Structures are given as structure tokens and as C-alpha cells.
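Q: Could you work out the structure for the sequence below:
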Amino acid sequence: MPDESTRAAVRAPRRVLPVIVLAQLAGTSTWFAANAVMPELQAAFGWPATAVGTLTSAVQLGFIAGALLFALLAVADRFAARLVFLVCALAGAGCAAMARQHAADFDALLVWRTLGGFCLAGIYPVGMKLAALWFPRGLGPALGLLIGALILGSASPHALRALSAGWPWSVVFDGVALASAAAGLLVFLLVPEPPHPRASGSGLPLRALWAAATDRRVRASILGYFGHMWELYTMWVLVPAVLATRLAGASLSWAAFVVLGAGAVGCAGGGWAASRWGSARVAGIQLATSGLCCLLAPWLLHAPAPLFGAWLVLWGITVAGDSPQFSALTATNAPPALVGSVLTLANSIGFGISIASIQLFVAAAARWPLETVVPALAIGPLLGLIALRPLLTRGAGPR
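A: Below you'll find the model as predicted:
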């Protein structure tokens, strides 16, 4: 296997990073497709308000299962990463098409959304792996761009719904299916296989569990990430309901895209700031800011329109902007031989936490006003900041 200096000496073609970023954006567009048309699906089929939480959690559960299985079988190491990306992107497109076809049957839709989440485990993490192998010494900025692309991709169904206002809701599923298929073809045709031989390892080692549990710095970044995940996806699910208190139709869809997509600014800006002040400080500042946005909800939900909009955009920027920094902190502090395993375990548990949070808050929002429910999201950022203290007080974190 080539060492780090040999890999770094191999220059990536200029097109590689833009293609991976674009493919990441298009490939993850299936993630929130159902959320973008949920009011129409509920009106058409009589589903309860809690259906949005169930369908979102199904995607999260599928992603967890896929991430763990791919790691246990070392799929992206045993096979060409770009081939894995292609197969999963095409399969994800098929799942989106089948979800559209069977949307009237809630149980069938639930199955296809779960399978779609499984396919996303071969898109998002594999795209990051391709970037890591091509840019071993420039991963920080690349990571910010990739996670920013994930955020824009997740928000894109709302933009697609705004653009297709007046057309049937099925256009959104058709659009994301085409985008996912195009993403797979882009990577397979335009991204060369990285200078890294395929492995024959056994996959996810149990030592990663011990490393995460016993290393103080690894534990701090992972627990901070868990606090972040308590808030992130639940906020994304609740944003349309928050906007629906003032907007409707295409205006609501455009606003949802802007608020959710603003996280890409947080990722890019956070990467720039982390190179100067460290990932721990940047993650801590963004986590504290998003937590404050939760606590201020009772007042800002009823604020004048400019203040209401500024609050949601700031929340969108900071709720997602710390994601690359938590990944960077964990990758830097984990034992080098276990980085992939520790990240896989942390991501899987984090997405499990997001399922619990989504289910809890969607059910609560169906019973109580948003100004009563939203402030409780700050529990995650608060616990995350407490967990980060060992890295913050020591000025730790990659630069």
C-alpha cells in the first residue's frame, strides 16, 4: 500500500473535486423528497401530521443499516469506490421511482423510503472516501464542500417543488430519481479510481468501540456530535411547519430551501474559520448559536418578518455548519488505523439519536404549539457543549 507521501504526490485531476461535490449534491437529493411534498401527500391520502416523522425516520434507519453493513463487509474497500457509488446512486433512483409509484400505500412507501436510505449509505460516505483518497492533505476544505453539498442536496427537493408549483407532487420524486442516476454516472465516468489499492480486511473492528469509549478526546468529539445530531435533522423536519405559520405554496418551498440550504454556508465558512481558530472552537460556537436559536423560538416565532427570516437563516447556517468540524475532530483524534471504523460507529449512533429526536418532536408538535416544543431542541447543543469542554479548554482541534 502506498504511504501518505506517495499518495499526496499523485495530483488529482482538476475536475475530480467539483464532480464529486456536484454528484454528492445530486445523489443526496432523494433524502427529503417526501418531506418536500408532505402537505400534498397528507391531503391526498389522509395521513396524520406525525407521518412526516415516520417517513423521515425510515430514511434515517435505512442509512444506519446501510452504513453498518457496508462497514462490516468493507464494501468500499473491497470494490472500486466509484463503482459502489454508481450502483447505490442507480438503486437510490429506483427506490425514489418506486416510492412515487406506491405513494398511496403508506406501508409500501415506508419500505421504499427505508431502502432509499440504505442506498444513501453508498453515496454520502463513499463520496467522502473518494475525496479523502484523492486529497489526503487537503481534506478539511474538501470535507466542508462535501457536507455543504449534502446539505444543499437535502434541501433541493424543496427548491424543485417551488419550481414545479402547479404541477403534480410526483414531479419531485421523478426529479430526484433522475438527479441520483446522473450523480452515479458522473462519478463513474469522470472520477478516476484513487491511488489506493483495494483492501481485503475484515471490515469494522470491535476495537473501534473501545477506542471511542476510552480516549478522552475521541469521546469528547463524538459526544459533542451526538448533541448536534439531536438537533439537526429534527430542525430540518420542523422547518416547513415553522414556515407554514406565515407562508404557503411555492413561497414556503423556496423559504424552506433557503433556510436548510444555508447550512452549506456554515460548512464552508466553518472550514475557513477552523483553519485559523481550530475545529473545536468553531464547532462550539456554531453549536452554542444554534442552541440559542432554539431557546429564542418562543419570541422569534412571532417576531416581525425580517427578524423571523434572519433567525431561521442563522439557525440553518449554524445547525449544520458544525458537521464537518465534528468529523474533522473525530478523524484527527481517533487512532489512524481506526478512523473509518470510529466515524462509521459515531455516524450510525448519531443517526439513531436523530430518529428518536424526530419521533419525539413531531409527536410533541402535533399536540402542543411550536413555541413550547422547539426550545427543548436546545438540550442537544447544551449536552454537546458540555461534552466538548476537554477540547475547548485545551484549545484542541485540528487547524
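
Q: going forward, measure contacts between C-alpha atoms and count neighbours the same way
A: Noted.

Q: Helix or strand for the residue nearest to A33 when sequence neighbours are not counted, just tell me which one.
A: Of all residues not flanking A33 in the chain, P157 sits nearest, at 5.3 Å (Cα to Cα, 6 or more residues apart in numbering). Using DSSP states H and E, P157 falls within helix 139-163.

Q: what packs against that helix?
A: Under the contact criterion of 3 or more Cα pairs under 8 Å, 6 or more residues apart in numbering; DSSP states H and E, helix 139-163 touches helix 16-27, helix 33-36, helix 124-134, helix 170-190, helix 249-261, helix 263-277, helix 323-333.

Q: List the buried residues for the fourth one?
A: It refers to helix 170-190. Judged by neighbour count using 16 or more other Cα atoms under 10 Å, the buried positions of helix 170-190 are 170-188.

Q: coming back round to it: my read is that the residue nearest to A33 contacts A36, right?
A: Yes: when contacts are counted by Cα atoms under 8 Å, P157 is listed as touching A36 (5.7 Å).

Q: Mutual contacts of those two, please.
A: With contacts defined as Cα atoms under 8 Å, 6 or more residues apart in numbering, the residues shared by P157 and A36 are V172.

Q: ok so, going back, okay, the helices and strands packed on helix 139-163 in JSON lines with distance to G116 next?
A: Listed next are these as JSON lines, based on distance: least, Cα to Cα, whole Å:
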{"stretch": "helix 16-27", "distance to G116": "11"}
{"stretch": "helix 33-36", "distance to G116": "11"}
{"stretch": "helix 124-134", "distance to G116": "12"}
{"stretch": "helix 170-190", "distance to G116": "10"}
{"stretch": "helix 249-261", "distance to G116": "21"}
{"stretch": "helix 263-277", "distance to G116": "23"}
{"stretch": "helix 323-333", "distance to G116": "22"}
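
Q: Second input sequence below; structure requested for side-by-side comparison:
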Amino acid sequence: MTTFLHRHALASIVLAQLFGTSLWFSVNGVGLSLSRDLGFSEADLGRLTLTVQAGFILGTLSIAASGLADRFRASRIFAVSCLLGALLNAGFVLAADAPVASLLLRFATGLCLAGIYPLGMKLVIGWTPTHKGAALAWLVGMLTLGTALPHLLRGTTLGLPWEWTLLGASLLALAGGGIIHLLGDGPHLPPPAGPTRLQEGLAGLRAPRFRAVAGGYFGHCWELYALWMLTPFLVARELGRLGAPMDLVPWLSFGVIALGFLGCVGGGELSRRLGSLWVARRALATSGLICLAYPLLYGAPPGLLLVLLGIWGLTVIADSPQFSALAAATAPHARVGSTLAVMNAVGFALTIPAISLTTSLWAAQGGWVLWWLLPGPILGLWAMRRL
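A: Here you go, the predicted model:
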């Protein structure tokens, strides 16, 4: 088994990433069931997502500042994070109707995700040093599929209690951790750099080209996770207008978000010929135009809006791996690690007000709430104007 995994290291890592990141939006996958059975509002679901984001940010900064990833094997941190995350995610089943406990469990799950997604990038570097760009596109694509996976799990367990979906995500995370435990670290990992000094990362923002890339990435983050959070609500509205069964909501929500996988991989192939900047700009501009147009077309035929939502899901994440590649290329060489850690932390921090704002206003504003996401693409493109 170990020899097989070593022979297919990249495939093993991206599969484990898919399974591990299914914990991220596991609760959102059963959001409609929680609303029906436990009376959760859109704002309640938004708060649960916010706590995951907050845990991920704190975990990422803690791992970077402590040098934890340099003192322990990346594969071990990944596997332990999957194990703990799976247990915490399963614990939500018992605490869903206890507001404080459920929020704490989701926050702790976010902490565990900080040992899965970023460490997956490190594992890719260790196993595929000559194909980082293409491998990164696959890795972000699997993060996208992992985000969508709880909706697919819910679709396949319709008629069963919503708890089965969360337990299914936990089992997948355990499998992902097991794969990486058997795979181990690659032979090409760079030497330990010691604990990251986060103040050096902030200083890295003084570099004009990196600051421009970071600005584009921040705008991308403002839009991305809030859209993923709202996707089931947008899908449910159009199905309601069609008179279609609500059982289709998880299937179509999975489809919309999962299309981002094709956007990542397709963008990665285009970047080989046209460059990462070309792909990032056009993906961000396309998602921004859809963000502008969607509320204006709110009375259009439901099928048209579902197609438009699918195109949005395709393009909204396609720029993410390209921003990562651009950031690595433009960050000050002496402090790449700290600079990227700060950029990622700031980007994910911006998802918190975006999700909070849109979910709290959804009941009052409906589809018009999407315009609150529009500043992300606009300001991101403006920041990139001189690249």
C-alpha cells in the first residue's frame, strides 16, 4: 500500500485534501435540514461558518508563529488534524441544539483545518517539486470539491437524519488522515526555516508588486466564501420558482460549487500558456460581472439564473491558485513564509464580515444582498492595475 501511495503521491495528497476539507462546510450541507428541524436561521448558519473561519485563521497564524510545522512532520500534523477534526465534527451532532457548545465545536474544527489545507501545500512541495503550479491548481480544486462534498453527502442521504451527513464527513476526514499517515513526508521538503515572524510578513506588504497581488487576493476572498455560504439559498429560491422538489437543493448546490474544481484545473492549464496574471485578472473580472448582473436579473427565468450561478461557481475560485503562484513569485524572498502566512490570514479574516453581512441581511434583501460582495472584485482589480 505504501509503495502504491508513493508512486501516486500527488493523487494521494489531493484525495486526502478532498476528504479532509469536507469538514469545512459540513454543517452548511445540512443547513436546510437544521432550519427545518431545529429552527436555525440564515444568520445562525452564518455564525457557525464564521467560527470555522476564525478558528482557521488563528490556527494558521499559530502554526506559522510557533514553527510547529518545522518541528513535526507535515504528514503527522495533517493526520492528527484530520483525526481531531473528525471527532469535533461528529461532536456537533450531539451539541447542535446548544448554541455555545456548537459554536465552540465549529471553532475547534477550524483550528484543525489549519493543519490540513496549508500542510497539504507543504506535502505537495515535498513530493512534486518540479510541478508546483499544476499541483497547486489541483490542490485548490480539491479544496473546492471538499467544500462542495457535504452537499453531495446530503443529497445521497436524503430521507435519513441530517446527522448521517456530518458523520459521513467525519469518516471521510479519517480516511484522508489515514492516507497521509501512510504516505509520509516527501523527499524534497525544504530545510526548516524556524518560527515565522509575523511582523516580517506585514513588512512584506511594502513591496509594491506583492501588495498589488495581495490586494487582488483580498478582493477574491471577500467574495468567495460568502458566495459559497449563500449558494444553497440561491438554489432553493430558483427551485421554488420552478416548483421543483427541494430535495434537489443539495445536488445542485454541490454542482455549483464543484464546478470551481474545473475552474481551478482549467485556469492552471491556461496559466501555462498565458501566465497566472492573465488568468487571475479575467477570472476575478468575470465573477465580478456576474455579481453585478445577478440581482439585476433576479426576475429572469429560473433556469437561466441557475446556469449563471454555475458559471459564477466556475469562475469565483479559478483565480485562487493563480494568486498563490503570483504571491510566491512577488513576495520578498527572505521572508516568503511569513509574508504568505499574513496574506492568507488577512484574506480569510475578510471572509468573516462578508459572510456575517450577507447572511444577516439575506432575509430582508434576498438576492440584492449579493451586491455587498461586489466591492471585492472591484477593489481587487483596482489593486492589480499596475501589475
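
Q: And the TM-score between them?
A: Remark: TM-score between the superposed chains equals 0.94 [TM-score structural alignment, normalised by the length of the second structure]; 378 aligned residues with a Cα RMSD of 1.5 Å.

Q: quick one, what contacts the residue nearest to A33 of the first structure?
A: P157 of the first structure neighbours (Cα under 8 Å, 6+ apart): S29, T30, F32, A33, A36, V172, V176, F257.

Q: Closest one of those residues to T214 of the first structure?
A: F32 (35.9 Å; Cα to Cα).

Q: Could you find the closest non-adjacent residue to the alignment partner in the second structure of the closest one?
A: With TM-score structural alignment as the criterion, F32 of the first structure lines up with F25 in the second structure. With Cα to Cα, 6+ apart as the criterion, F25 of the second structure has its nearest non-adjacent residue at 5.6 Å, and that residue is T147.

Q: gap between the residue lying closest to S170 of the second structure once chain neighbours are set aside and A69 of the second structure?
A: Leaving aside its chain neighbours, S170 of the second structure sits nearest to A86 (4.2 Å; criterion: Cα to Cα, 6+ apart). A86 of the second structure sits 21 Å away from A69 of the second structure, going by Cα to Cα, to the nearest Å.

Q: Of all the helices and strands packed on helix 139-163 of the first structure, which one is nearest Q359 of the first structure?
A: Closest among these, using Cα to Cα: helix 33-36, at 14.3 Å.

Q: Might you calculate how far that closest one sits from the centre of the chain?
A: How far helix 33-36 of the first structure lies from its chain's middle: 15 Å, per Cα atoms, centre = their mean, to the nearest Å.

Q: and what of stretch 228-246 of the first structure?
A: Relative to the chain's own centre, stretch 228-246 of the first structure is displaced by 14 Å; criterion: Cα atoms, centre = their mean.

Q: what's it in contact with?
A: With Cα under 8 Å, 6+ apart, stretch 228-246 of the first structure has contacts from 35, 52-53, 56, 252-253, 255-256, 259-260, 287, 301, 319-320, 323, 350-351, 353-354, 357-358, 361-362, 370, 377-378, 380-381, 384.

Q: Pull the contacting residues for whichever residue in the second structure pairs up with L163 of the first structure.
A: Matched to the second structure by TM-score structural alignment, L163 of the first structure sits across from T156. Listed by Cα under 8 Å, 6+ apart, T156 of the second structure has no contact partners.

Q: about what we covered before: quick one: contacts for the counterpart of the residue nearest to S170 of the second structure in the first structure?
A: Matched to the first structure by TM-score structural alignment, A86 of the second structure sits across from A93. A93 of the first structure makes contacts with T30, V176, A177, L178, A179, S180, A181, as judged by Cα under 8 Å, 6+ apart.

Q: Could you identify the helix or strand that succeeds the stretch of helix or strand A93 of the first structure belongs to?
A: A93 of the first structure belongs to helix 81-101 when assigned by DSSP H and E. Per DSSP H and E, helix 81-101 of the first structure leads on to helix 106-120 as the next helix or strand towards the C-terminus.

Q: For that next one, list every residue counted as buried.
A: Within helix 106-120 of the first structure, the residues scored as buried using 16+ other Cα under 10 Å are 106, 109-120.

Q: same for it, what does it pack against?
A: Helices and strands touching helix 106-120 of the first structure, by 3+ Cα pairs under 8 Å, 6+ apart, are helix 51-72, helix 81-101.

Q: What residue in the first structure is paired with A64 of the second structure?
A: So A64 of the second structure corresponds to A71, using TM-score structural alignment.

Q: how deep is the equivalent of L61 of the first structure over in the second structure tucked in, by neighbour count?
A: Matched across to the second structure, L61 of the first structure falls on A54, judged by TM-score structural alignment. Using other Cα atoms under 10 Å, the number of residues around A54 of the second structure comes to 21.

Q: my guess is A54 of the second structure meets P353, correct?
A: No: look at A54 of the second structure against P353 with Cα under 8 Å: they stay out of range, at 10.9 Å.

Q: which residues does G115 of the second structure contact?
A: G115 of the second structure is in contact with G59, T60, I77, F78, S81, counting by Cα under 8 Å, 6+ apart.

Q: switch to 7 Å and redo it
A: Shown in contact with G115 of the second structure (Cα atoms under 7 Å, 6 or more residues apart in numbering): I77, F78, S81.

Q: just G367 of the second structure next, same as before
A: P295, Y298.

Q: where's it relative to T49 of the second structure, distance?
A: Applying Cα to Cα to G367 of the second structure and T49 of the second structure gives a distance of 20 Å.

Q: Give me the aligned partner of A345 of the second structure over in the first structure.
A: Using TM-score structural alignment, the equivalent of A345 of the second structure in the first structure is S348.

Q: Settle this for me: its match is touching F63, isn't it.
A: No: if you go by Cα atoms under 7 Å, S348 of the first structure and F63 don't touch, sitting 8.0 Å apart.

Q: The two - which one has more neighbours?
A: F63 (27 against 20).

Q: Hmm, the match of A64 of the second structure is touching G203, no?
A: Yes: taking contacts as Cα under 7 Å, A71 of the first structure lies within contact range of G203: 5.5 Å.

Q: residues near the aligned residue in the first structure for Q322 of the second structure, how many?
A: Using TM-score structural alignment as the criterion, the counterpart of Q322 of the second structure in the first structure is Q325. Counted by other Cα under 10 Å, the residues lying close to Q325 of the first structure total 29.
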